[in-house]
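J.: with the sequence up front, the predicted model follows.
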Amino acid sequence: MNWDEFLQSLAGSLPTGDKRTAVEQCIGEGDLLTACEIARKALRPDVFKGELLRHFAEKRFKPAPIHKDIVGIDSRIVITTNFDKIYEMEANTMLHGDILVKNYYDSDLADTLRRQQRCVLKIHGTIDTPDKTIFTRTDYASARITHRHFYRALEALFMTHTFVFLGASMRDPDLRLILEDYAYRYGGTRPHFMVMPSGSPVPPVLEVLEESMNLRTICYDPALNHAELATGISELKNLVETERATLRNTLNW
């Protein structure tokens, strides 16, 4: 289930009236953060929490081959906006538990990043602690003030590493703020990369996003359930393995 479908389900759980109409209108306009804010306020806290768990924890989603290939690329630092556990569970299975998982509210993030262990940074929290997941405009604003140290660490990572975004949305306020700040504060630096379906967004909008966030996009055909993306990730994994073998032989680090 994707984000839109979850919000549609929340809207359906509301009684007919102004709040339900407002949620549906916000979803239609693509303002998903406001839609979630209204729905959460309209529902009792226990009901909203129950819906989260029902949709994202109790479904028992299984990893797809693309998850295995992403783990196989073996990046030491992985940042995810997802609060489900599909990737980290697959990573810990394949890598025998050698993954540290940190959330935006953890106080030992800096120590984790300076160690050699692989780590997953969950910038919106985890479904294991649904009360701390980031869903709404209020959540985003509160997290940026209360957990400033985490966002400073993210800024440092974006300066010192090149990231490839898979399945991320540029509607995410955290990513947009950090990337826009990075792009304008450090003009002329190397770009980050984003993989996205062709035509989403349309070329003029895409051009603005690339320039304002110092991104380079890699577009693919989303037909056949994003088969081209899965093939591309699998090929990338093979290229990474080949390059690692070359480094072992040449010692040219």
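T.: Cool, the structure landed. Just so we're clear, the structure is a prediction, and the values are computed from it rather than from any experiment.

J.: CA atoms for contacts and neighbours, from now on please.
T.: Will do.

J.: the strands in the protein, which residues?
T.: 77-80, 99-103, 118-122, 164-166, 192-197, 215-220 (DSSP state E).

J.: single out the most deeply packed of these.
T.: Comparing these by mean neighbour count (mean count of other Cα atoms under 10 Å), strand 118-122 ranks first with a mean of 21.

J.: pull the residues that contact that strand.
T.: 75-83, 88, 98-104, 112-113 (Cα atoms under 8 Å, 6 or more residues apart in numbering).

J.: just to revisit the earlier point, which of the strands of the chain sits closest to Tyr184?
T.: Shortest distance between Tyr184 and these, using Cα to Cα, is found for strand 215-220: 12.1 Å.

J.: what's that closest one packed up against?
T.: Under the contact criterion of 3 or more Cα pairs under 8 Å, 6 or more residues apart in numbering; DSSP states H and E, strand 215-220 touches strand 192-197, helix 203-213.

J.: same thing but 7 Å
T.: Applying 3 or more Cα pairs under 7 Å, 6 or more residues apart in numbering; DSSP states H and E, we find strand 215-220 packed against strand 192-197.

J.: comparison target, given below:
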Amino acid sequence: MSINWPQSLVPEIAERRCIIVLGSGASAGSLSSDGKTRPPNWSKLLIDAANLLSADDKKVVLALVANEKYLDAAEIVVNRSNEADYAEFVRDVFVEPRFEHSEIHEQVLALDAKIVVTTNYDDIYETYCKTGKGSQGYNVCRYYESHALNDVRSKMRIILKAHGCVSDPQRTVLARTQYHRAQREHTQFFNLLDSLFLANTLLFIGCGLADPDFNLLLESTNIKCPSAHPHYAVVENGVPLPLRQATRTVYNVECLEYEAGQHQEVVDALKELNNKVSNWRRTHS
């Protein structure tokens, strides 16, 4: 099956009224410098992090992950592991492999959105943006930095890192309590994110509906304002109908499905979307 891009989404992207939100799946196609390792999804990240815990805590975390209760598992990892050990774990997972960018990163950059929000700790996308044609035009703002509003008002393309970065592992956000603390301590950033999410169309790429990053981002942002224009999430098919309906009703997010496990379909679909956006920009400039 192929992703059927809504016709109304094309001008939203072309006229830069669409914010692209990147989750862990966007980096799944990246490879380490030795060609042996890929960035983990949420399940693998939490399973590996469970090795930082005692045997009893690890058993609980693995059971929670098996039931896709990722936020609960993350809470145990964060609260029961040694802080220094956890920071070192984040570096080992996301820095040491020296990941290359993926084809999805290439296609997202080509869409040339004004704003990309990412919940990923890795710096793969922003590193890629700072090469080639993106070298002069991109600025990165992490949730604990203060220049996000200035960036939005500038001509720069910007990357907002809502859950922190490998550059400061102890400020990465994994658990719900960490996210709520980040909101309290960095109100300006998250208020801005609220406003941006209300005023723009969102396109989620690499965010599963059960992923903590997807749920935390939507939990913190009031995007329930009635609108005839939905937001969109590229997801594997097979999402239960009640979950799809709830996501649409509560958050106004419509699922754009592709065949489960066939991630090349996402790349091909993004290439098609890029062609449509490029044609729109040429004919409406």
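T.: Received it, and whenever you're ready, just let me know what you need. What you see is a predicted model, and the numbers here were worked out from it, not measured in a lab.

J.: what's the TM-score for these two chains?
T.: The TM-score (TM-score structural alignment, normalised by the length of structure 1) is 0.89; 242 aligned residues with a Cα RMSD of 1.6 Å.

J.: wait, which of the strands of structure 1 is closest to Arg144 of structure 1?
T.: Nearest to Arg144 of structure 1 among these is strand 99-103 (13.3 Å), distances taken as Cα to Cα.

J.: can you tell me the centre-most residue of structure 1?
T.: Nearest to the mean C-alpha position of structure 1, by Cα atoms, centre = their mean, lies Thr81 at 2.6 Å.

J.: contacting residues around that one?
T.: With contact taken as Cα atoms under 7 Å, 6 or more residues apart in numbering, Thr81 of structure 1 is in contact with Lys122, Ile123, His124.

J.: how near is the last one to Ile134 of structure 1?
T.: Counting by Cα to Cα, to the nearest Å, the gap from His124 of structure 1 to Ile134 of structure 1 is 5 Å.

J.: what lines up with Ile159 of structure 2 in structure 1?
T.: Structural correspondence for Ile159 of structure 2 with respect to structure 1 (TM-score structural alignment): Val120.

J.: and if you look at Ile13 of structure 2?
T.: Match for Ile13 of structure 2 (TM-score structural alignment): no aligned residue.

J.: next: Glu106 of structure 2.
T.: Matched by TM-score structural alignment, Glu106 of structure 2 corresponds to Lys68 in structure 1.

J.: with adjacent residues omitted, what lies nearest to its match?
T.: Nearest non-adjacent residue to Lys68 of structure 1, counting by Cα to Cα, 6 or more residues apart in numbering: Glu90, 7.0 Å away.

J.: measure that neighbour to Thr80 of structure 1 for me?
T.: Going from Glu90 of structure 1 to Thr80 of structure 1 by Cα to Cα gives 14 Å.

J.: ok, Leu100 of structure 1 next?
T.: Leu100 of structure 1 is 13 Å from Thr80 of structure 1, where distance means Cα to Cα.

J.: residue in structure 2 matching Leu32 of structure 1?
T.: So, by TM-score structural alignment, Leu32 of structure 1 is matched to Tyr70.

J.: picking up where we left off before, next, format the strands of structure 1 as JSON lines and append distance to Glu58 of structure 1.
T.: Output for the strands of structure 1, formatted as JSON lines (distance: least, Cα to Cα, whole Å):
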{"stretch": "strand 77-80", "distance to Glu58 of structure 1": "20"}
{"stretch": "strand 99-103", "distance to Glu58 of structure 1": "20"}
{"stretch": "strand 118-122", "distance to Glu58 of structure 1": "19"}
{"stretch": "strand 164-166", "distance to Glu58 of structure 1": "24"}
{"stretch": "strand 192-197", "distance to Glu58 of structure 1": "28"}
{"stretch": "strand 215-220", "distance to Glu58 of structure 1": "32"}
